[in-house]
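In: sequence unknown, structure follows:
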């Protein structure tokens, strides 16, 4: 078991999810990927994965959106770090995003992803 910070990745497109997992792992993080907001809530509430950051796509198909998912998680754990990924929904971030969240626009470079997560965690990639 590594002591890398675990990131809950919510992305409904398999190719993007795998790109994100690689980017996080290159940045020293560990990805825990799910494919819907509902699945993410189960994983989060379960707590077994010990995820410390939410990295979610905004448009997640038929279920709850990334916006809604982040709000639900923040109701359980106020201040939980949130990074949104989106190609088209960036203008909605001001009205829909949770406080203190970060938004990165697709397409993004792998390093941008790790940098956004590090920034939310106060620049530290080690636990504590």
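Out: Looks like it came in fine. All values reported here derive from a predicted model rather than from experimental measurement.

In: going forward, measure contacts and count neighbours with C-alpha atoms only.
Out: Will do.

In: next, count neighbours for residue 91.
Out: Neighbour count for residue 91, taken as other CA atoms under 10 Å: 8.

In: residue 41 too?
Out: Residues near residue 41, counting by other CA under 10 Å, number 17.

In: let me see the contact set for the nearest residue to residue 106 once chain neighbours are set aside.
Out: Spatial nearest neighbour of residue 106, excluding adjacent residues (CA to CA, 6 or more residues apart in numbering): residue 87 at 4.7 Å. By CA atoms under 8 Å, 6 or more residues apart in numbering, the contact set of residue 87 is 105-107.

In: keep only those of the residues you listed that are in strands.
Out: Counting by DSSP state E, the part of the contacts of residue 87 found in strands is residue 105.

In: compare the contacts of residue 87 and tell me which has the most neighbours.
Out: residue 105 (16 neighbours).

In: quick one: contacts of the strand or helix carrying residue 33?
Out: Residue 33 is located in strand 30-34, with elements delineated by DSSP states H and E. Contacts with strand 30-34, where a contact means CA under 8 Å, 6+ apart, come from 4-12, 17, 21, 24-25, 40, 49, 51.

In: ok, structure two:
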């Protein structure tokens, strides 16, 4: 049991890494609510037994290691009867080699070194490296579809279009404003939406996505922002998939592959 005197020090070690744990948990589960539930369970486990938080490791690695234990002890989350896109997602996920998805997200989204991934997942460095490489191959081969890009910065939009196309998907078009996005989405309905938060006409990418989902129905969404801490506050509905600017090629490829697997359409309210 943790002593009261130890709590402030433990809190100082954990607090800076909560944002990243929640981001990872949401990407792993494909859901804001389920991801946050696993993150909360991780904190409860650490508070119940401080020895679970290995202080010989960096605070972030130690926290993610506890999460990994909680994740595997509880199994993959279930949110009731699965149908539609979520059922299709589960079908794809069931074909993946065990632990590859976790290893890939830890490597690309959270940018852990292979040795840290090995510590988190309690495997050898060689096995961690194999898991990441296997995940790249399996994820990119599993699902292909139509992707709509909502981005007002031309260079970033071109980079996203290239990365999405190179991953085997078809880009339906690039929208720079709210109205452009809604019109493009209705003209050529996408399988996934990749959206910036702030658009050229000072409109909200969040509003554009919300309006698109009303018209199109369930579609996976990835939001892009330079300020993730403003979105992942836990105070309102938030995106399950989030890319931080400046992004890397592997982050985009991984996020797109993950989002194609899941039917999450959770968005922010303005």
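Out: It's in. For clarity, every value in this text was computed on a predicted model and none was experimentally measured.

In: would you list the buried entries among the contacts of strand 30-34 of structure 1?
Out: Neighbour counting with 16 or more other CA atoms under 10 Å marks 5-12, 17, 21, 24-25, 40, 51 as buried within those.

In: going along the chain, name the strands of structure 1.
Out: 6-10, 30-34, 53-57, 82-86, 102-105.

In: dump those to TSV, plus distance to residue 66 of structure 1.
Out: Formatted as TSV, the strands of structure 1 follow (distance: least, CA to CA, whole Å):
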stretch	distance to residue 66 of structure 1
strand 6-10	8
strand 30-34	12
strand 53-57	6
strand 82-86	7
strand 102-105	11
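
In: hang on, the earlier thing: quick check: the farthest pair among the buried ones among the contacts of strand 30-34 of structure 1?
Out: Taking CA to CA, the two most distant members of those are 5 and 12; they sit 22.0 Å apart.

In: quick check: residue 56 of structure 1 touching residue 11?
Out: Yes. Proximity of residue 56 of structure 1 to residue 11 meets the contact threshold set by CA atoms under 8 Å, at 6.2 Å.

In: all helices for structure 1, in order.
Out: Secondary structure of structure 1 by DSSP state H: the helices cover 14-26, 37-46, 66-76, 93-96, 110-120.

In: for residue 82 of structure 1, which of those helices is the nearest?
Out: Of those, nearest to residue 82 of structure 1 by CA to CA is helix 66-76, at 6.8 Å.

In: which residues of structure 2 does the closest one align to?
Out: Taken onto structure 2 by TM-score structural alignment, helix 66-76 of structure 1 occupies residues 205-215 there.

In: I'd assumed residue 241 was in contact with residue 231 of structure 2.
Out: No. Counting by CA under 8 Å, residue 231 of structure 2 stays clear of residue 241, with 11.3 Å between them.

In: more neighbours: which of these two?
Out: Higher neighbour count among residue 231 of structure 2 and residue 241: residue 241, with 27 against 18, using other CA under 10 Å.

In: please pull up the equivalent of the more buried one in structure 1.
Out: In structure 1, residue 241 of structure 2 lines up with residue 102, judged by TM-score structural alignment.

In: quick one: contacts for its match?
Out: Listed by CA under 8 Å, 6+ apart, the contact partners of residue 102 of structure 1 are 82-84, 116, 120.

In: one more pass at 6 Å, please.
Out: Contacts for residue 102 of structure 1 (CA atoms under 6 Å, 6 or more residues apart in numbering) come out as residue 83.

In: ok, now how distant is it from residue 33 of structure 1?
Out: According to CA to CA, to the nearest Å, residue 102 of structure 1 and residue 33 of structure 1 sit 19 Å apart.

In: before we move on, what about residue 42 of structure 1?
Out: Distance from residue 42 of structure 1 to residue 33 of structure 1, by CA to CA: 12 Å.

In: counterpart of residue 225 of structure 2 over in structure 1?
Out: The equivalent of residue 225 of structure 2 in structure 1 is residue 86 (alignment by TM-score structural alignment).

In: mean deviation of the match of helix 66-76 of structure 1 from structure 1?
Out: Taken over the aligned residues, the distance from stretch 205-215 of structure 2 to structure 1 averages 1.4 Å (mean CA distance after the TM-score superposition for structure 1).

In: let me see the contact set for the spatially most central residue of structure 1.
Out: Residue closest to the average C-alpha location in structure 1 (CA atoms, centre = their mean): residue 55, at 0.6 Å. The neighbours of residue 55 of structure 1, taking CA under 6 Å, 6+ apart as the test, are 8-9, 83-84.

In: now residue 80 of structure 1
Out: residue 74.

In: same question, residue 10 of structure 1
Out: 34-35, 56.
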